[in-house]
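> Got a predicted model here, sequence first, then my questions.
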Amino acid sequence: MLKVKQIKSKIACKPDQVKTLAALGLRKIGQIKEHDDNAVIRGMIYKVRHLVEVVES
C-alpha cells in the first residue's frame, strides 16, 4: 500500500495534473489517501510528484 499526501496547491497546475490529483482522490492540501502499489498508481504519482509526498507501508 502507498499513502499519498498532497503537500502543495493545484491552483497553478496544468489541467491534466489537476485531473490526476482528482483521480488519486486528493482535493485539499494535507489530505491523505491509500492506494495499492501498482504501475498505474505509480505513473499517476510520477505525473504530480512535485505536489505530493508518498509513504510506502
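Yep, it's here.

> okay, CA-based contacts and neighbour counts for the rest of this
Fine.

> the helices in the chain, which residues?
Counting by DSSP state H, the chain has helices at residues 15-23, 39-47.

> what's the closest of the ones you listed to Leu2?
For Leu2, the closest of the helices of the chain is helix 39-47, at 9.0 Å, according to Cα to Cα.

> before we move on, back to that, reformat the helices of the chain as a markdown table; add distance to Gln31.
Shown next, in a markdown table, are the helices of the chain (distance: least, Cα to Cα, whole Å):
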| stretch | distance to Gln31 |
| --- | --- |
| helix 15-23 | 11 |
| helix 39-47 | 15 |
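
> ok, second structure coming up, stack it against the first:
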Amino acid sequence: MRSLLLVNVELIWIKFSTVNNSKMNVIKIKQVRSAIKRPADQKATIKALGFRRLNHVVEKEETPQIMGMINKVKHLIVIVD
C-alpha cells in the first residue's frame, strides 16, 4: 500500500511539474545588506532565495512565490539588470 501511494505521489508531482512548460522571465537579484540582526523569517527567506554571502548574485524565475519572497526582503537585496 505504501509503495502504491508513493507511486501516485510521484505521478502527481510529474503532472504538476510539467504542466507549465512556458519560459518564465529570469531575474537576477543581489544581496547588498546583511541578514545579521534580522528576524528569523527574513534570514530564512534570504537562505531560501539561495544567497550565501553579501554581493552574491542569483538568478531566479519570476514566479509569484519568488516575487513575494523578494518583496519580503526588499530592503536587503536589489534587482540587477
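Arrived safely, thanks for sending. Keep in mind the model is a prediction, meaning the values are calculated, not measured.

> related to what we said a few turns ago, now the helices of structure 1 as a markdown table including mean neighbour count?
Listed next are those as a markdown table, based on neighbours: other Cα atoms under 10 Å:
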| stretch | mean neighbour count |
| --- | --- |
| helix 15-23 | 15 |
| helix 39-47 | 14 |
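
> for the ones you listed, which one sits closest to Val55 of structure 1?
Per Cα to Cα, nearest to Val55 of structure 1 of the helices of structure 1: helix 39-47, 11.6 Å.

> so what secondary structure elements neighbour that closest one?
helix 15-23 (3 or more Cα pairs under 8 Å, 6 or more residues apart in numbering; DSSP states H and E).

> Show me what the helix it packs on is in contact with.
Lys10, Arg27, Met44, Lys47, Val48 (Cα atoms under 8 Å, 6 or more residues apart in numbering).

> counterpart of it in structure 2, which residues?
Using TM-score structural alignment, helix 15-23 of structure 1 corresponds to residues 40-48 of structure 2.

> circling back: closest to Glu56 of structure 1 among the contacts of helix 15-23 of structure 1?
Met44 (15.3 Å).

> what do we get in structure 2 for the closest one?
That one, Met44 of structure 1, aligns with Met69 by TM-score structural alignment.

> ok, now how distant is the closest residue to its match other than its chain neighbours from Glu61 of structure 2?
Closest residue to Met69 of structure 2 apart from its sequence neighbours, by Cα to Cα, 6 or more residues apart in numbering: Thr45 at 6.3 Å. As for Thr45 of structure 2, its distance to Glu61 of structure 2 is 16 Å (criterion: Cα to Cα, to the nearest Å).
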